[in-house]
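J.: I would like the atomic coordinates for the input below:
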Amino acid sequence: MEALNQTLFLLINASAQPNSDVVALAMLFGEYAIWLVPATLVLGWLRGNDTLRQRLIEASASALLALLAAQIIGVMWPHPRPFMIGLGHTLIVHGADSSFPSDHLTFCWAVAFSLLMHPEARRAGSVLALIGLPMAWARIYIGVHFPFDIVGAALVSGISAWLCALTGRWFAAPVVRAAMIAYRPLFAPLIRRGWVTR
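T.: Just a heads-up that it's a prediction; the model follows:
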């Protein structure tokens, strides 16, 4: 399996003299697209209703659970990144920690898969899930992840989203109610202007 993992990596990873436009695209998705995930959560909170906010709390819990699981997996099974074994070409400076599973994709897909489970949040979930695909390519292309790291992220994220969907009804609504105690007074001027929802 590891030989297949490395072979697939070398097929996707940047060449010794990569095209500058492709590198720029890879950097966009591999380094910066991840910020669309918290931006989606914040914008959804500010512009959505309380039902959507419950889905966002559930998605946030899914992300936290998935990232915790990813850290535990990384400690229990420290898989080296490609550059740690001298494989391929690396286009960014990255810490020499465990590669499996990808934290970027775990975070993105844990939120996306959670949102996909609810009709009122499905559009945002679809967009984030799709953004994860070029993000996955980019993380391999720039040399910091193997293809199986991406598969691992999808599995961890899917399980986390499923668990939070099962338990969300117990914690999401109380968290939203508690948050509203601070949110509505703090954002009252913006609510009155219609810039954010109540």
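
J.: can we go C-alpha only for contacts and neighbour counts from here?
T.: OK.

J.: Report the buried residues of the lengthiest helix in the chain.
T.: Looking across the chain with DSSP state H, the single longest helix is helix 147-186. Within helix 147-186, the residues scored as buried using 16 or more other CA atoms under 10 Å are 147-165, 168, 172-173, 176.

J.: ditto for stretch 97-114
T.: 98-114.

J.: What count of nearby residues applies to W77?
T.: By the criterion of other CA atoms under 10 Å, W77 has 12 neighbours.

J.: which residues touch it?
T.: S98 (CA atoms under 8 Å, 6 or more residues apart in numbering).

J.: same thing with the one 4 residues further on?
T.: With contact set as CA under 8 Å, 6+ apart, R81 has these partners: 96-99, 144-146.

J.: Can you tell me which of these is nearest Q71?
T.: S98 (8.8 Å; CA to CA).

J.: quick one: contacts for the residue nearest in space to the middle of the chain?
T.: Central residue check for the chain by CA atoms, centre = their mean: the C-alpha nearest the mean position is that of C108, 1.5 Å away. C108 sits next to 34, 37, 63, 128-129, 132 when contact means CA under 8 Å, 6+ apart.

J.: The structure of the following sequence is requested for comparison with the preceding one:
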Amino acid sequence: MLDQIDYNGFELINNLSQTISFLNPFMKFLAGSAEYLFYAAVIIYWFTRTDKNRRMIFIALLSAAIGLGISVLLGDFFYRDRPFVAHNVFQLIPHAINASFPSDHATASFAIAMSIWLYRRKEGWAWLALATAISFSRVWVGVHYPLDVISGMVNGVLCALLINYIFSKWLPAKKLFELIFKIYDKIEQSIWKKKS
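T.: This next block holds a predicted model:
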């Protein structure tokens, strides 16, 4: 029953690539290259060198790493073929024949976007919108089912919320957080002194 609903949702979205095909180049960009905007954000926020931004990026990267680890485990335990393996689909981008469930793109993008939202609400909404667009595009181009991206979204958001909670509320984690940043600051300052 759930599989049929998921497939019907997939078919509805994937068929849009034929009925409103002028959006295909944009969807291909979102599905294949928009993740680089998240990489750029991580670098830019980190090198603005404010304490708030660095804490945010630490939470974002740790959340994404844990979320992707969970994604690998889920993919192994609940293996699901990609839509283009199991059905005739309109596949717009090439993709390896590996586990479809859950979506790594959705997991990582939502983990980072949610982490940004927790620290910078106004900008966070834009990043969450981008994560949503990336996830939707992965169905549009034929490489994921809707349930794959929804589960990736839930995984990423929950990881970001949990990691942020642990490092902001649990005293041992807060102390570890402070220690990591003190060590990093000392290393960074020594590098800048050598360069100047």
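
J.: TM-score for this pair?
T.: Overlay of the two chains. TM-score (TM-score structural alignment, normalised by the length of structure 2): 0.87; 189 aligned residues with a CA RMSD of 2.2 Å.

J.: can you give me the helices in structure 2?
T.: 2-14, 16-19, 24-32, 35-47, 51-77, 83-86, 104-119, 121-140, 146-169, 171-195.

J.: Tell me which of those helices sits nearest to I93 of structure 2.
T.: Short answer: helix 24-32, nearest of those by CA to CA, at 6.8 Å.

J.: want to throw the helices of structure 2 into a markdown table with distance to I93 of structure 2?
T.: What follows is those, written out as a markdown table (distance: least, CA to CA, whole Å):
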| stretch | distance to I93 of structure 2 |
| --- | --- |
| helix 2-14 | 12 |
| helix 16-19 | 12 |
| helix 24-32 | 7 |
| helix 35-47 | 15 |
| helix 51-77 | 21 |
| helix 83-86 | 11 |
| helix 104-119 | 14 |
| helix 121-140 | 9 |
| helix 146-169 | 17 |
| helix 171-195 | 40 |
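
J.: closest one to L92 of structure 2 among those?
T.: helix 24-32 (6.9 Å).

J.: Ends of stretch 22-38 of structure 1, what's the gap?
T.: Stretch 22-38 of structure 1 has an end-to-end distance of 26 Å (CA to CA, to the nearest Å).

J.: typed the wrong thing, it's stretch 137-148 of structure 1
T.: 12 Å.

J.: cool, stretch 14-33 of structure 1 as well?
T.: Terminal-residue distance, stretch 14-33 of structure 1 (CA to CA): 19 Å.

J.: ok, now stretch 86-94 of structure 1?
T.: From start residue to end residue, stretch 86-94 of structure 1 stretches across 14 Å - CA to CA.

J.: likewise stretch 88-98 of structure 1?
T.: Terminal-residue distance, stretch 88-98 of structure 1 (CA to CA): 17 Å.

J.: and that stretch, which residues are buried?
T.: Those would be 88-91, 98, for stretch 88-98 of structure 1 by 16+ other CA under 10 Å.

J.: Now distance to T7 of structure 1 too, for those, in a markdown table please.
T.: Putting the buried residues of stretch 88-98 of structure 1 into a markdown table (distance: CA to CA, whole Å) gives the following:
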| residue | distance to T7 of structure 1 |
| --- | --- |
| G88 | 10 |
| H89 | 14 |
| T90 | 16 |
| L91 | 19 |
| S98 | 19 |
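
J.: Closest to T51 of structure 1 out of the residues you listed?
T.: For the buried residues of stretch 88-98 of structure 1, the closest approach to T51 of structure 1 (CA to CA) belongs to S98, at 37.4 Å.
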